[in-house]
Each structure stands twice: as C-alpha cells, then as structure tokens.
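Visitor: Quick one, what's the 3D model for this:
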Amino acid sequence: MPSYLLLIFLLLNSFLQQDPDISELKSKIEEYLSEQEGIFAIWFQDLEDENQHFAINEDTLFHAASTMKTPVMIELFRRVEAGEISLEDSILVENKFNSIVDGSEFQMELLPESTDPIEKKVGEMATIRQLNHAMITYSSNLATNILIQQVGAEQTTQTMRELGAMNIQVLRGVEDLKAFDQGLSNRTTAKDLAMIFEHIANGTAVNPEMDHLMIDILTDQHYGDIIPAKLPDDVTVAHKTGSITGVEHDSGIVYLPDGSSYVFIFLSKNLPDNIKGREIGAAVSEMVYEFGISQ
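Guide: Below is the predicted model:
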C-alpha cells in the first residue's frame, strides 16, 4: 500500500475510534424527545471538563414541583453556617399554615398510608435535621412548609439570585390552593437548577462542609425512578425529584466509579402520563451515562 494511502487509512481509523462527540449525544437525545409527547428540558455538564456540556430548552420555565426543596435546603444550610439556626433545634410539628394570597389558614392532606416520617410526628417535636432530611429524601411536603416558615420563601429566592440562578422563583410552600388557583406557583428552569447543583458539587453553594452534608442527604434520596433508574449500582446519584400531574423532574449530580462526575437535569411538562414521563427521563439519563463512560 502506498504510504499516502496508509496515512489516510490510519487517520480515518483514528477518527472512527474517537469518543462520541457531545453534539452527537445532544442530537440523539433531541431525536428521542421529538418522538415523545410533552415538553422537555435537559442539562448536562461534565464537572471535570467544562467543554463537555449541552442543553435543551434550558431557559424554558417549568412548575418547580418538589425541585424547589433543594433551594430551601441551601437557604437552611446558609442560616446554619451563619449561626442563626442549628440543625439540632427542635420545632413543634403542626399541620397549620397560611396562604400567601390572604393569610387565611389551611391544612395539608395527610394520608395514613404515607411513608413521610414527619406526618407521623404531628403534635410532637422534630429537629431541623430531621425535617430537612425528610424534605429531601421523602419529599415531605409537611416538613417543607415548616422549614419555609423558618427561612422564608422570599429570602430563599434571593439566595438563589446570589448564586446566579435568575429564574428560580420560590413563592410559597405546598398545597396553598388559593395561591395555586391564582397561578402563584414555584418556578424553575433547567439552567438554574444546574447552576445550584454545580455550586453544591463545587462546595460553593454555602461552603465545602455544608455542601458535603447536603450531598450526603441528596444521595440518600428515596425515589429513584428517573436519573438512577437504569444506571449501575456502583454509580452514586445525589439528586432531588419533583412530580405533579403531567410533570416529572429529576435534578442532581452523578458520581461515576472512576471519580468523574456530572450534573444532569431532566424537566418535563404537559405529559399525558406520569409513568411514561419517568421512563423518558430514565432513558435520557442512561444515554448521558453511556456517553460519560465512553470518554
């Protein structure tokens, strides 16, 4: 074989063996999502290589559902770091809250079959540590409303602005039906959620110590139907889900066994079926994981 043909062969062979390009991953996911019913937003960021990044509909606003509980946790730990609150402080668990619309009192629906550990403590004391853990891992709405009373929705939003997340809006707690009827709901974008999770991963949301504690709690997540659903058991995911009718979200940090990690956000709305929405999110998460291990 002539030397120039050999050189062309070697170059072509080298090109074909290169790792998949990030643009190929994005195109593959876009094609897959175009075949699904609903509106979706995706964010992927390799935490070791800033060039390994893509986003889809990253600035589209979504109902935050329970993803708003991560900003509440960040604000809580900011207060702990400032010495204003201790994780060992105790609070009486009461099912009594006030609407942001007119201050009228409302109660949350508590179900006997619920796995929420805080619902079983109504009338008893619970530490802020217990409330926060339940808010994140079991997505306790009762714990969330109690903690928002402590740290404030407006201040939580302001802290998000200071972290560079300009579109997350924490307006209220959960099951404030008067506010919901008036369209007053918590909002987020994939970009903003990614931004705060990158801060947590990098130890800059509050400080390295507090952020490490938050990662431990996020890793203890009870619900694993989206990001971790199709990933191997040796992959660790620190994440927070969110779900209401027609909406399925998951957001977090994925830690691979080789020490690499990435932030992945999946948001969805206008879903005809929530189970299908979780399946779509899990499939996209698997595509991203397979790309990550190919690098």
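Visitor: use CA for all of it now, contacts and neighbours both
Guide: Noted.
Visitor: H63 versus I74, what's the distance?
Guide: I74 sits 19 Å away from H63, going by Cα to Cα, to the nearest Å.
Visitor: same question, G123
Guide: Distance of G123 to H63, computed by Cα to Cα: 31 Å.
Visitor: same thing with I253?
Guide: Taken as Cα to Cα, the span from I253 to H63 is 21 Å.
Visitor: Comparing G123 and H63, which shows the higher neighbour count?
Guide: H63 (23 against 11; other Cα atoms under 10 Å).
Visitor: dump the residue contacts of the nearest residue to Y262 once chain neighbours are set aside.
Guide: Leaving aside its chain neighbours, Y262 sits nearest to D46 (4.3 Å; criterion: Cα to Cα, 6 or more residues apart in numbering). For D46, the set of contacting residues under the criterion of Cα atoms under 8 Å, 6 or more residues apart in numbering consists of Q52, H53, S261, Y262, V263.
Visitor: and if you look at L25?
Guide: Taking Cα under 8 Å, 6+ apart as the definition of contact, the neighbours of L25 are M287, V288, F291.
Visitor: tell me which element R278 falls in.
Guide: For R278, the enclosing helix or strand under DSSP states H and E is helix 274-294.
Visitor: now swap in I91 and tell me
Guide: Using DSSP H and E, I91 maps to strand 90-92.
Visitor: now L147
Guide: helix 141-151.
Visitor: which other residues reach that helix?
Guide: By Cα under 8 Å, 6+ apart, the surrounding residues in contact with helix 141-151 are 69, 72, 75-76, 79, 93-95, 97, 108, 118-119, 128, 131-132, 134-135, 172-174.
Visitor: Give me the subset of those residues lying in helices.
Guide: Within the contacts of helix 141-151, residues falling in helices by DSSP state H are K69, V72, E75, L76, R79, I128, L131, N132, A134, M135.
Visitor: Widest-spaced pair of these?
Guide: Using Cα to Cα, the two most remote members of the ones in helices among the contacts of helix 141-151 are R79 and A134, lying 18.4 Å apart.
Visitor: Tell me where this protein has helices.
Guide: Across the chain, reading from the start of the chain, the helices by DSSP H fall at 3-16, 22-34, 69-81, 128-137, 141-151, 153-162, 177-181, 190-202, 208-219, 274-294.
Visitor: how about this one, so we can line them up?
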Amino acid sequence: MVESRIREVFAAAGAEGVLHAVPVGRAPDAAEVAVGADEPVVIASVFKVLLVLEFARQVAAGQLDPRERVRVTAHDRLGGWGTAGCADDIEVSLRDLAYFALSVSDNTAADLLLARVGPDTVQLLAKELGLDRTRIVGGPREALASMLAEVGAADQEEFAQLYPSLPDERKSRLGVLDPQRTNSATPREITRLLRLVWRDEAGPAQACALVRQLMSRQVFRHRMVSGFPDEVTVAAKTGTLPGLHMEAGVVRYPDGGSYAVSVFARTREPTAARTAVDSAIGATARIAVDFLRGQGC
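Guide: The predicted structure is shown next:
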C-alpha cells in the first residue's frame, strides 16, 4: 500500500512522518493519501502562509497599504535569513516583509508583519476558513522567547552555547516542539488551507493570488522540490525546528494537474539539519502524488 511505502521511506531516514495529499481541483474526499493526516503537528514557519494570507486580505479590503514603510532595527532581529540577519537597520515595505516571510522564511519580517495585521487576526482567520484544529498562539518572537526561557539563556548567543550541551531528553521537551503548547494544526487542515488559496476560496482572488505568487518564490529546494522532475513546479513553505522537518505546498504538472501536499517529519535526535529526512520529504510527496495521478486525479 502507498501508506506503507511512505512509512518505510521515513523509517529509512531515521524519522517518523505524517502526510496528507489531495488534488486541488476535486472534492477533498474524492481521492487522498493520508498517513497520520489528523494527528496534531507543530507547524513552525508553515504558519507564515496564514499570516501572509491575512495580510493580503487586509490589503484587498483597503485596511492596509502594502507600500507602508517599516524600519527594521537591531531590536527587531531574531536571527536567520533576510532582514532577520541584517547587520544594519533597514527600511522596507509591508509587502516586502510578506515576500521575505515566505521566500526565505524571514522570522523578523514575519514578526513585524504579525504586529501590523494584529496578533489575534491569524487565529480568527483559521477559524473562518474552517481550520478548527489549527492553533496560533504567537509569532517567531514568542517562540524564541519560549526557547530562551526554557534553556535559561539570556539571548540567542547564550542559547547557541547552552543548547548543544543539553541532554536529548531535555531538548525534546521544549514547548516549541509540543503541538499543545505552540502553533499547530493537522496535515489535513494544512492541505485544506492550500486548496482554499489555490481555488480563490480563502479570500478575495487578488489576496489568494499574492500568496500563491510568494510561495512560488521560496528559495529552499532541498525538501519537496527534490522529489519531482524539473518540469513540475512546486509552490511551498518549509518549517524547521530541532528534530522537526516539514513542508507544505502545491505541486503542479505540465498537464495542469495540481496537488496539495503537507509533510511533517520528526527525528529521534533533536537536530535542525538532516539531509536524509529532507530528501524523504520530497520522496514521500512524490509517492503520494504519483498515487493520486494513477487514480486519474
């Protein structure tokens, strides 16, 4: 069975994984591949899809000007890619914050964008879209603060020094790795979100189009993209935390067939870089999509 093959691929990579895949253009119950699709999972940076969707909806409603300028200072930096790692203060527009949040998973950009759209609006949006098991409790700043507090670090530099020496058992108990204590959803709800965006059913057409465009510009190609040939396009969003590797996106074939796929993997060792697991995400996504295409979807 396709589900057994998917579990075997994850096991060979030293991980446990859950997955949901469904055609974009057909009823969600017409055909699917579901491996633990209703299990709660930490969504980490995948939450940025919802965040940017809320931003795009507010722009479409005339509530926000996408050209509004935002100054990013040393206080705002959370580390990582994009504005999060800049050495000097910079100024960008709100729509560029959205671009950085999805294209390079910029945590500072996401944090500032969340503050501008309103911290509670993303959770309200999830409920409006019928994502009843999606839980949004904060943005990157809250996640970082939680990790620092639990490790007893004053800042990111001290965290980087302390974290490697912690026993794995203590690392695995961090709140950001627990679906009950951080941003979470289920693989099925994430594919529902993607289907709604791709079908212009998650808000005004221009808002959905912006999310699709920005997801198609993601620079990371080592997970879902790795499982598909060059002629297949993938618009997606990754998420990474120690021991957690994930990606959700829409795979589109030249014949027009499109498939929403969400894959979440957890390793036994709480490390942030595991090439074999990243490759397994691409391989299992391909197995699921191949199965759906074989069903005439």
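Visitor: Please state their TM-score.
Guide: Here the TM-score of the superposed chains, computed with TM-score structural alignment, normalised by the length of structure 1 as the reference length, equals 0.80; 259 aligned residues with a Cα RMSD of 2.2 Å.
Visitor: re earlier: between R79 and A134 of structure 1, who's got more neighbours?
Guide: Neighbour count, other Cα under 10 Å: between R79 of structure 1 and A134, A134 has more, with 23 against 17.
Visitor: What does the more buried one correspond to in structure 2?
Guide: Using TM-score structural alignment as the criterion, the counterpart of A134 of structure 1 in structure 2 is F100.
Visitor: nearest spatial neighbour of its match, skipping sequence neighbours?
Guide: The shortest distance from F100 of structure 2 to any residue other than its chain neighbours is 5.4 Å, reached at D106 (Cα to Cα, 6+ apart).
Visitor: how deep is the one you found tucked in, by neighbour count?
Guide: Counted by other Cα under 10 Å, the residues lying close to D106 of structure 2 total 26.
Visitor: State the distance from it to Q123 of structure 2.
Guide: Computed as Cα to Cα, the D106 of structure 2 to Q123 of structure 2 distance reads 20 Å.
Visitor: Would you agree L163 of structure 1 is in contact with E198?
Guide: No. Counting by Cα atoms under 8 Å, E198 is not a contact partner of L163 of structure 1; they are 10.2 Å apart.
Visitor: Between those two, which is the more surrounded one?
Guide: Between L163 of structure 1 and E198, E198 has the larger neighbour count (other Cα under 10 Å), namely 21 against 16.
Visitor: Tell me which residue of structure 2 matches up with the more buried one.
Guide: In structure 2, E198 of structure 1 lands on R195 (TM-score structural alignment).
Visitor: Could you find the closest non-adjacent residue to that match?
Guide: Using Cα to Cα, 6+ apart and skipping the chain neighbours, the partner closest in space to R195 of structure 2 is V24 (5.4 Å).
Visitor: what does the one you found align to in structure 1?
Guide: Looks like V24 of structure 2 aligns to L47 there (TM-score structural alignment).
Visitor: ok, now which ones touch the residue nearest to the spatial centre of structure 1?
Guide: By Cα atoms, centre = their mean, structure 1 has its centre lying nearest to S251, at 2.6 Å. Contacts for S251 of structure 1 (Cα under 8 Å, 6+ apart) come out as T67, L193, A194, F197, I227, H239, K240, T241, V263, F264, I265, F266.
Visitor: L171 of structure 1 versus that one, what's the distance?
Guide: When distance is defined by Cα to Cα, S251 of structure 1 is 20 Å away from L171 of structure 1.
Visitor: can you check H222 of structure 1 too?
Guide: H222 of structure 1 sits 25 Å away from L171 of structure 1, taking Cα to Cα as the criterion.
Visitor: between these two, who's got more neighbours?
Guide: Applying other Cα under 10 Å to H222 of structure 1 and L171 shows that L171 carries more neighbours, namely 20 against 15.
Visitor: which residue in structure 2 lines up with the more buried one?
Guide: Taking TM-score structural alignment, L171 of structure 1 has V137 as its aligned residue in structure 2.
Visitor: For M195 of structure 1, see how far away I22 of structure 1 is.
Guide: Distance of I22 of structure 1 to M195 of structure 1, computed by Cα to Cα: 19 Å.
Visitor: ok, back up a step: could you point out which of the helices of structure 1 sits nearest I42 of structure 1?
Guide: Comparing the helices of structure 1 by their distance to I42 of structure 1 (Cα to Cα), the top pick is helix 190-202, with 6.3 Å.
Visitor: quick one: that closest one to structure 2 mean distance?
Guide: Compared with structure 2 after fitting, helix 190-202 of structure 1 deviates on average by 0.9 Å (mean Cα distance after the TM-score superposition for structure 1).
Visitor: any idea how far R141 of structure 2 lies from D89 of structure 2?
Guide: From R141 of structure 2 over to D89 of structure 2 the distance is 18 Å, taken as Cα to Cα.
Visitor: I should have written A126 of structure 2 there, sorry.
Guide: Taken as Cα to Cα, the spacing of A126 of structure 2 relative to D89 of structure 2 amounts to 33 Å.
Visitor: State the distance from S45 of structure 2 to E201 of structure 2.
Guide: Taking Cα to Cα as the measure, S45 of structure 2 and E201 of structure 2 are separated by 22 Å.
Visitor: When these two are compared, which one has more neighbours?
Guide: When neighbours are counted by other Cα under 10 Å, S45 comes out ahead of the other of S45 of structure 2 and E201, with 25 against 14.
Visitor: Matching the more buried one against structure 1, which residue comes up?
Guide: In structure 1, the residue equivalent to S45 of structure 2 is S66, according to TM-score structural alignment.
Visitor: Its match reaches G242, doesn't it?
Guide: Yes. Under the criterion of Cα under 8 Å, S66 of structure 1 lies in contact with G242, with a separation of 4.1 Å.
Visitor: so what's T108 of structure 2 closest to, chain neighbours aside?
Guide: Closest residue to T108 of structure 2 in three dimensions, ignoring its sequence neighbours and counting by Cα to Cα, 6+ apart: A84, at 4.7 Å.
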